[in-house]
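Visitor: Fold the stuff below for me.
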Amino acid sequence: MILRRFFAEKSKGFYVDVGAHHPKRFSNTFHFYKQGWFGINIDAMPGSMQLFNKQRQRDINLEIPVGPDQSSLTYYIFNETALNGFDAHLSQQRASSLDPYHIERTIKIDTKSLGSILDEHLPPGMHIDFMSIDVEGMDLDVLKSNNWNKYRPEIILVEILDNSLSKLKSSDVNKFMESCGYEMYAKAVNTVLFKCCEPRNTVG
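Guide: Here you go, the predicted model:
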């Protein structure tokens, strides 16, 4: 609802969804797609983009693991795909505490930086209105892999499960976003919105 209000007067726009998971389920971008927006959906899960290619045909749908450039990481695959991710501690914690969810298998996959993905796939001259990042414990790594001098979305959504506002203020994610010229703008249940404080930069 916060995001819808922020962009209420904007009929067309562009988004980037990192950890997109599903074209509709738990999606921060599907509402905007229905309104005529389009964007880039990215997810590491093998086969994840088959459904996107059917249901989000205006979008650019990429099956690419995002993280430190050219790193080989272990990807944890659950029987509930919304829990999939690279964070070993978080994955093991969820497997032991979230019955009936469990890890079905792990695979080794090579990551690409967010900046390099945008270099390759962002349409020329396109400004990113907002970016949603939900990668189950690897959010800071994804943020650090962006080229912030070049790609500066107006709003960034990051999944942060801690609901303490004082802890959020001192969190590594908030400190990093502040160093990039963003400020904490709003807090939903499991998501924090950051707003760009500097003039927006259109990539040519």
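Visitor: going forward, measure contacts and count neighbours with C-alpha atoms only.
Guide: Fine.
Visitor: Report the contact partners of the residue nearest in space to the middle of the chain.
Guide: Compute the mean C-alpha point of the chain, and by Cα atoms, centre = their mean the closest residue is Ile133, 1.8 Å away. Residues in contact with Ile133 (Cα atoms under 8 Å, 6 or more residues apart in numbering) are Asp17, Val18, Gly19, Asp139, Val142, Ile156, Leu157, Val158, Glu159.
Visitor: how about this one, so we can line them up?
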Amino acid sequence: MPESLNVSIYEDIEKLGLKAPDIAVPHTPSYGQCAEDIIVCASLRALAFKEQLDLSKEFYLEIGANHPIATSATWLLHKSLGMHGVLVEANPHLLDDLKRVRPHDNILHAAVIATDASTTPIFISSKDELSSTNKKFLAEWPGEPIVLEEDIVVPALRINDVIIKHMDGKSPLFLSIDVEGEDLTILNDLDLTRFRPAIIQIEPSDHFLENNSRDICDLMQRNTYDLIARTNVNLIFTDSARSPVSREIVADLHATKEALGAAEQENQRLLKRFSELNKHALSSS
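Guide: Sure, this is the predicted structure:
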């Protein structure tokens, strides 16, 4: 099959009556919803060049995999960079195609949630891309009407457990979260003092959660991630803490988190002791 041309360029050239370029401009493959995978792919290549990484030995984690190719956040990364990883999908009707087309990846049937429950309901939409653990997300979808076809109970996992149990505790180089309305909840549950993907892509769904993009950006900024791209659908962040100076900041954040945890435990111990002494004083009076 001959290499296809960049349709956008040649359509505008014809529309404006311009001469075609002497050197043909080929089409650049993209499978992401708004070509986010091209941005991510280029960013990973830059990172690999800077840090001397072999990307074929690096991993991605895609939460809310859906279709194996269409709107996939990771298909281009596998095809172009040789990466592989873990794809998490809650809708059981989509698993066969994922396993058939993506045998190089570990396909997990689960919904990622932010509690320790072993199962959770999922609401299956008439449009596969819009199924969600949040029923309200389907009901308030602003586009073409969708139908709730079924609600079922599926296995549930927390994001940190996915990394620990299915990625040997090694942080993925790239993380994509696309779970229709619950994305920030999942991101909040990720222990960024322990697991730090170099690049994180997340869908804010501002139509459903007003100012969610701002809330996500605030969270990422507090954890030393920089916003590098914003498409019509997704936000893309890079870890600024990969520099030596920033690594010290992350280490300080981790130490602070541990200190706060210890202080909270001591505070609870003192409150309990105070309550015991107070009861004893009252009973003696």
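Visitor: Mind telling me what Asp43 of the first structure corresponds to in the second structure?
Guide: Asp43 of the first structure maps onto Glu89 in the second structure when the alignment is built from TM-score structural alignment.
Visitor: do Glu136 of the first structure as well
Guide: Alignment note (TM-score structural alignment): Glu136 of the first structure maps to Glu180 of the second structure.
Visitor: thinking again about what came up before, which residues are in contact with the match of Asp43 of the first structure?
Guide: Taking Cα under 8 Å, 6+ apart, we find Glu89 of the second structure in contact with Ile63, Gly64, Ala65, Asn66, Leu95, Ile107, Leu108, His109, Ala110, Ala111.
Visitor: Check the gap between it and Val112 of the second structure for me.
Guide: Per Cα to Cα, to the nearest Å, Glu89 of the second structure is found 9 Å from Val112 of the second structure.
Visitor: now do Ala42 of the second structure
Guide: Relative to Val112 of the second structure, Ala42 of the second structure is positioned 28 Å away (Cα to Cα).
Visitor: thinking again about what came up before, common neighbours of Glu89 and Val112 of the second structure, please.
Guide: By Cα under 8 Å, 6+ apart, Glu89 of the second structure and Val112 have these common neighbours: Ile63.
Visitor: Between the two ends of stretch 19-36 of the first structure, what distance do you get?
Guide: End-to-end for stretch 19-36 of the first structure, by Cα to Cα: 21 Å.
Visitor: At which residues are the strands of the first structure located?
Guide: Per DSSP state E, the first structure carries strands over the ranges 14-18, 38-42, 60-62, 72-78, 103-110, 130-133, 155-159, 182-187, 191-196.
Visitor: Throw those strands into CSV and include distance to Ser116 of the first structure, thanks.
Guide: As requested, the strands of the first structure are exported to CSV (distance: least, Cα to Cα, whole Å):
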stretch, distance to Ser116 of the first structure
strand 14-18, 14
strand 38-42, 13
strand 60-62, 13
strand 72-78, 16
strand 103-110, 14
strand 130-133, 15
strand 155-159, 18
strand 182-187, 21
strand 191-196, 21
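Visitor: Nearest to Thr29 of the first structure, out of those?
Guide: Nearest to Thr29 of the first structure among the strands of the first structure is strand 14-18 (7.1 Å), distances taken as Cα to Cα.
Visitor: okay, and that closest one goes to which residues in the second structure?
Guide: Per TM-score structural alignment, the counterpart of strand 14-18 of the first structure in the second structure is residues 59-63.
Visitor: can you check stretch 181-189 of the first structure too?
Guide: Mapping stretch 181-189 of the first structure onto the second structure (TM-score structural alignment) gives residues 224-232.
Visitor: Give me the distance from that stretch to the chain's centre.
Guide: Put simply, stretch 224-232 of the second structure sits 13 Å off its chain's centre (Cα atoms, centre = their mean, to the nearest Å).
Visitor: cool, stretch 71-82 of the second structure as well?
Guide: With Cα atoms, centre = their mean as the basis, stretch 71-82 of the second structure stands 15 Å off its chain's centre.
Visitor: First-to-last residue distance for that stretch?
Guide: Using Cα to Cα, one end of stretch 71-82 of the second structure lies 18 Å from the other.
Visitor: can you check stretch 106-115 of the second structure too?
Guide: For stretch 106-115 of the second structure, the first-to-last residue distance is 23 Å (Cα to Cα).
Visitor: Which residue ranges of the stretch 101-250 of the second structure form helices?
Guide: Per DSSP state H, counting those that start in this stretch, the stretch 101-250 of the second structure carries helices over the ranges 135-139, 159-166, 183-189, 212-222, 244-284.
Visitor: Quick one, which of those helices gets closest to Gly82 of the second structure.
Guide: When the helices of the stretch 101-250 of the second structure are compared by Cα to Cα, helix 159-166 sits nearest Gly82 of the second structure, at 19.2 Å.
Visitor: Can you give me the stretch of the first structure that the closest one aligns onto?
Guide: Going by TM-score structural alignment: helix 159-166 of the second structure matches residues 114-121.
Visitor: Please name the nearest non-neighbouring residue to Lys127 of the second structure.
Guide: Ile146 (6.8 Å; Cα to Cα, 6 or more residues apart in numbering).
Visitor: on average, how far is the match of strand 14-18 of the first structure from the matching bit in the first structure?
Guide: Here the mean offset of stretch 59-63 of the second structure against the first structure after fitting is 0.8 Å, by mean Cα distance after the TM-score superposition for the first structure.
Visitor: Contacts only, for Leu173 of the second structure.
Guide: The contact partners of Leu173 of the second structure, by Cα under 8 Å, 6+ apart, come to Glu58, Phe59, Tyr60, Arg196, Pro197, Ala198, Ile199.
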